[in-house]
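J.: Sequence and predicted structure, then a few things I'm wondering about:
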Amino acid sequence: MIKTTIAEVHKYVGEEVKIGVWLANKRSSGKIAFLQLRDGTGFIQGVVVKNEVSEEIFQAAKTVTQESSLYVTGVVQKDERSPFGYELNVNGIELIQLATDYPITPKEHGTEFLMDNRHLWLRSKRQHAVMKIRNEIIRSTYEFFNNNGFVKIDPPILTGSAPEGTTELFHTKYFEEDAFLSQSGQLHLEAAAMALGKVFSFGPTFRAEKSKTRRHLIEFWMMEPEMAFTNHEESLVVQEEYAAYIVQSVLKNCQLELNTLGRDLSKLEQIKTPFPRITYDDAVKLLHEKGFDDIQWGDDFGAPHETAIAESYDKPVFIVNYPTGLKPFYMQPHPDRDDVVLCADMIAPEGYGEIIGGSERIHDYDLLKKRLEEHNLPLETYNWYLELRKYGSVPHSGFGLGLERTVAWISGVEHVRETIPFPRLLNRLYP
């Protein structure tokens, strides 16, 4: 007997296989039962015909309950009607555990109920598809940066300083010292870039931001590269090449999942380099033309503003050169203007907002020290960061991509709470 998985059944057409599965759903008539089976690798329909199996097997097929676990045996058949392309003609059922009163039924449920049962909601076909797309983005991220000479570095999660210099931090005691949960690994990655040239991290970050929008999470994952001897323009090229690469990887390897979610593939097929660019100055003018008279030069853009700007493009757009006052202390000033910095936000199309933020970093010791003082940041806390500018300082740049917003955009789901296995929201720490 061949023991396999749903994802591998294409190798065994016409052969009998055994698969460990859960029953996602079923329907039956007097002479045939259709079992919707899942095993973590995918979903497949199992067909049980009464006159082809024993009475015991057919009764098992009719009485088995939603989310019961079982081993099924059967012959793999091609099925052009199935989105998956195959089905299983079941001839054997071995019950492992009979589930009773499974709370998430095929009927409609409210979002809060589903979030309370997130540990079970993950089993649904839709959530399965989103998690597979998330996994492909992570896989292709490592592939892209490994192929381009980057070294994976893991910055600390417990830190003594704030990269963004904000109050939106989770405070904790580190024995006798104050510590914070990391909101970015950037500062430590800059140190690593001075040792290894091109580095990247991929890990959890935390923002104590009391926001309830569909774009915000309290705990989320970020991909952050830092590159020595790299200016802002060179960094923008890496950013757009990376974003295009992960989109094309999902298109190539997650067609079934994208179709499950009803994603418009034509939108993703357009995501190829180069990406358009617009200055902050021109973005303000564009918003005025679109009726956003309230926005003034020096104001930050909110979700409606980013969406309005993105509507003018069919692929991600860079907004470059934001006012100095809007951005963190470490960003390099524009060479020709003292009121803007060399930075960019990449805004995703279709209303998904900022997915990447990046900049060239200040590499001059005196200027960085001045910026720290202007932001009232304690020099003793940032002394190690300043020392990077004392011992062989070089121009360098980096950026950060928010994984969950990127998953939401590529998969086409509305809210980031569906793009992370167990979301942490303003009002949710369970399950």
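T.: That came through fine. This one's a predicted model, so the numbers in the text were calculated from it and none came from an experiment. Numbers count the residues shown, from 1 in each chain.
J.: From here on, just use CA atoms for contacts and neighbour counts.
T.: Fine.
J.: Can you report how many residues neighbour the nearest residue to residue 10 once chain neighbours are set aside?
T.: Nearest residue to residue 10, sequence neighbours excluded (Cα to Cα, 6 or more residues apart in numbering): residue 86, at 7.3 Å. By other Cα atoms under 10 Å, the residues close to residue 86 number 21.
J.: second one coming, line it up with the first:
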Amino acid sequence: MQQITISELKNFVGQEVTLYGWLYHKRSSGKIKFLVLRDGTGYVQCVYFKGNVSDEIFDIADRIGQESSIIVTGKVKQEPKAPGGYELDASDLKIIYDTHDFPITPKEHGIEFLLDNRHLWLRSKRQVAIMRVRHRVVKAIRDFFDGKGFTLMDAPILTPNAVEGTSTLFETKYFDLGSAYLTQSGQLYAEAGAMALGKVYTFGPTFRAEKSKTRRHLTEFWMVEPEVAFADLNDDMDLAEEFLEYIVQTVLKEKDEELKILERDTTKLQNVKRPFPRIHYNEAVEILKKHGVDFQWGNDFGGGDETIISEQFDRPVMVHHYPAEVKAFYMKRDPQDERFALAVDVLAPEGYGEIIGGSQREDDLDTLLKRIAEHNLPQSAFEWYLDLRRFGSVPHSGFGLGLERTVSWICGLEHLREAIPFPRLIYRNTP
């Protein structure tokens, strides 16, 4: 008797096998019991005929509860109407742990109840599909950069200073050295890596203490941040659109079943191919004004503004040359017009907002010193960062992509909280 996984059933048609897993749900039809087993790799219907199994086995099939852990033995049959296209003509059933009163039943539950039980909610078919898409997005990210000669460089999570100001930082005491902060970004460290290795990327958790309750915000999320030496803003935009196309097309190709479970309309994702439209900030402002938005030039775009802008295009749109006043201190300004930063945001369609933010970095020491002073940041905390300009400075660029926003968009989710296994929100840090 072979112990296999549900995902391997197609290789064992006509053979007797043993499966280990959990009871997803069950139903009865007279003298037949239908048990749907899940094992993390898929779902399969196990059919128990009263005349074909002992009364004891039939009784077990009748009384075990949802999410009981069980061992099922039976013959693999091809069945197009069954989940996954195969079913098990079951001959044996053993209980590992009999479960009753599992709190998440097939009925509707409120979101707070589901979040309180996130450790169990993850077992649902929808959540499993989302986690599989997330896994494939992560792999696509690594495959893309590894295949283009980038070196992964891990940035510290505890940092002595802010990347973009201290107002949205989580602060903690650090022994006798005063305060440390949970990182907002690995970018500054990635810049150091780019000066050593040419092309690098950081990929890890980041933290923002924004008191925001929108569907686009988490307090803990994952970011991938490539940084490239000798690259300008146009190079940065070229890399960003190639990267985004690769991720989306890879998921469409390899996670079709998961997207079907999520009932995702993939027609708009199929449009995510280069070239992406590129518009100046001024053009984006004109779009808003044409749609009746009372928008003041010089402001950053809010979520509603981004939605209106992105709705004008059938694929992600790249908005570049933002006013320097609303961007971070390290962004280089346009030498042709100092009002603008050499920055770009990539806005996803369907109202999912900014998923990439990037820029060409300021590579001149004196200018960077001036920017740090303008932003009222302590120069002493950035001396190591300034050394990157003192010793062999070169033009360089990079961007950051938010993993959860990307997963949320690809999966068609209403809120980022489903795009990460255990979401951290302004009023939630459990389970």
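T.: Perfect, thanks for sending it. Bear in mind the structure is a predicted one, so any value in this text is a computation, not a measurement.
J.: Next one: the residue nearest to residue 10 of structure 1 from residue 22 of structure 1, what distance?
T.: Plainly put, residue 86 of structure 1 is 17 Å away from residue 22 of structure 1 if you go by Cα to Cα, to the nearest Å.
J.: and what of residue 378 of structure 1?
T.: Taken as Cα to Cα, the span from residue 378 of structure 1 to residue 22 of structure 1 is 56 Å.
J.: Residue 278 of structure 1 contacts residue 319, correct?
T.: Yes: in this structure, residue 278 of structure 1 is within contact of residue 319 by Cα atoms under 8 Å, at 5.0 Å.
J.: of the two, who's got more company?
T.: Counted by other Cα under 10 Å, residue 278 of structure 1 and residue 319 do not tie: residue 319 has more neighbours, with 24 against 16.
J.: after the strand or helix carrying that one comes which helix or strand?
T.: If you go by DSSP states H and E, residue 319 of structure 1 is part of strand 317-320. Sequence-wise, the next helix or strand downstream of strand 317-320 of structure 1 (DSSP H and E) is strand 343-348.
J.: Grab the nearest non-local neighbour of residue 97 of structure 1.
T.: residue 69 (5.3 Å).
J.: quick one: contacts for that neighbour?
T.: 20-23, 95-99 (Cα atoms under 8 Å, 6 or more residues apart in numbering).
J.: for residue 96 of structure 1, what are its contacts?
T.: Contact partners of residue 96 of structure 1, counting by Cα under 8 Å, 6+ apart, are 68-71.
J.: That one - that's part of a helix, no?
T.: No: read with DSSP: H, G, I helix; E, B strand; the rest coil, residue 96 of structure 1 is strand and lies in no helix.
J.: and the strand or helix carrying residue 223 of structure 1, what does it pack onto?
T.: Under the criterion of DSSP H and E, residue 223 of structure 1 resides in strand 219-228. Applying 3 or more Cα pairs under 8 Å, 6 or more residues apart in numbering; DSSP states H and E, one finds that strand 219-228 of structure 1 contacts helix 186-196, strand 198-206, strand 396-402, helix 403-411.
J.: For residue 348 of structure 1, which of the ones you listed is the nearest?
T.: Proximity to residue 348 of structure 1, assessed across those by Cα to Cα, is greatest for helix 403-411 (7.1 Å).
J.: Report all helices and strands that that closest one contacts.
T.: Using 3+ Cα pairs under 8 Å, 6+ apart, the elements in contact with helix 403-411 of structure 1 are helix 125-147, strand 219-228, strand 353-361.
J.: That one vs structure 2, average distance?
T.: Following the fit onto structure 2, the mean deviation recorded for helix 403-411 of structure 1 is 0.4 Å by mean Cα distance after the TM-score superposition for structure 1.
J.: what sits up against that helix?
T.: Helix 403-411 of structure 1 is touched from outside by 130, 133-134, 137, 215, 220-223, 247, 258, 261, 263, 268, 348-350, 352-355, 414-416, 418-420, with contacts defined as Cα under 8 Å, 6+ apart.
J.: Same check on stretch 412-430 of structure 1?
T.: Residues outside stretch 412-430 of structure 1 that contact it (Cα under 8 Å, 6+ apart): 116, 118-119, 122, 127, 130-131, 134, 210-212, 214-220, 261, 263, 404-405, 407-408, 431.
J.: just the buried members of those?
T.: Buried subset of these (neighbour count, 16 or more other Cα atoms under 10 Å): 118, 122, 127, 130-131, 134, 215-220, 261, 263, 404-405, 407-408.
J.: Would you map the helices across the stretch 51-200 of structure 2?
T.: For the stretch 51-200 of structure 2, applying DSSP state H, counting those that start in this stretch gives helices covering 55-63, 111-116, 118-121, 125-147, 187-197.
J.: mind checking how far the last one is from the chain centre?
T.: On the basis of Cα atoms, centre = their mean, to the nearest Å, helix 187-197 of structure 2 is displaced by 24 Å from the centre of the chain it belongs to.
J.: what do you get for the second one?
T.: With Cα atoms, centre = their mean as the basis, the distance from the averaged C-alpha position of helix 111-116 of structure 2 to the chain average is 20 Å.
J.: The longest one now?
T.: If you compare the mean C-alpha spot of helix 125-147 of structure 2 with that of the full chain, they lie 8 Å apart, counting by Cα atoms, centre = their mean.
J.: Ok, the first one next?
T.: Between the mean C-alpha point of helix 55-63 of structure 2 and the mean C-alpha point of its chain there is a distance of 42 Å (Cα atoms, centre = their mean).
J.: with structure 1 superposed, average distance for it?
T.: In the superposition against structure 1, helix 55-63 of structure 2 averages 1.5 Å from its aligned positions (mean Cα distance after the TM-score superposition for structure 1).
J.: now swap in the fourth one and tell me
T.: Once fitted to structure 1, helix 125-147 of structure 2 is off its aligned match by 0.5 Å on average (mean Cα distance after the TM-score superposition for structure 1).
J.: Just name whatever secondary elements that helix is in contact with.
T.: If contacts are counted by 3+ Cα pairs under 8 Å, 6+ apart, helix 125-147 of structure 2 sits against helix 233-254, helix 256-261, helix 403-411.
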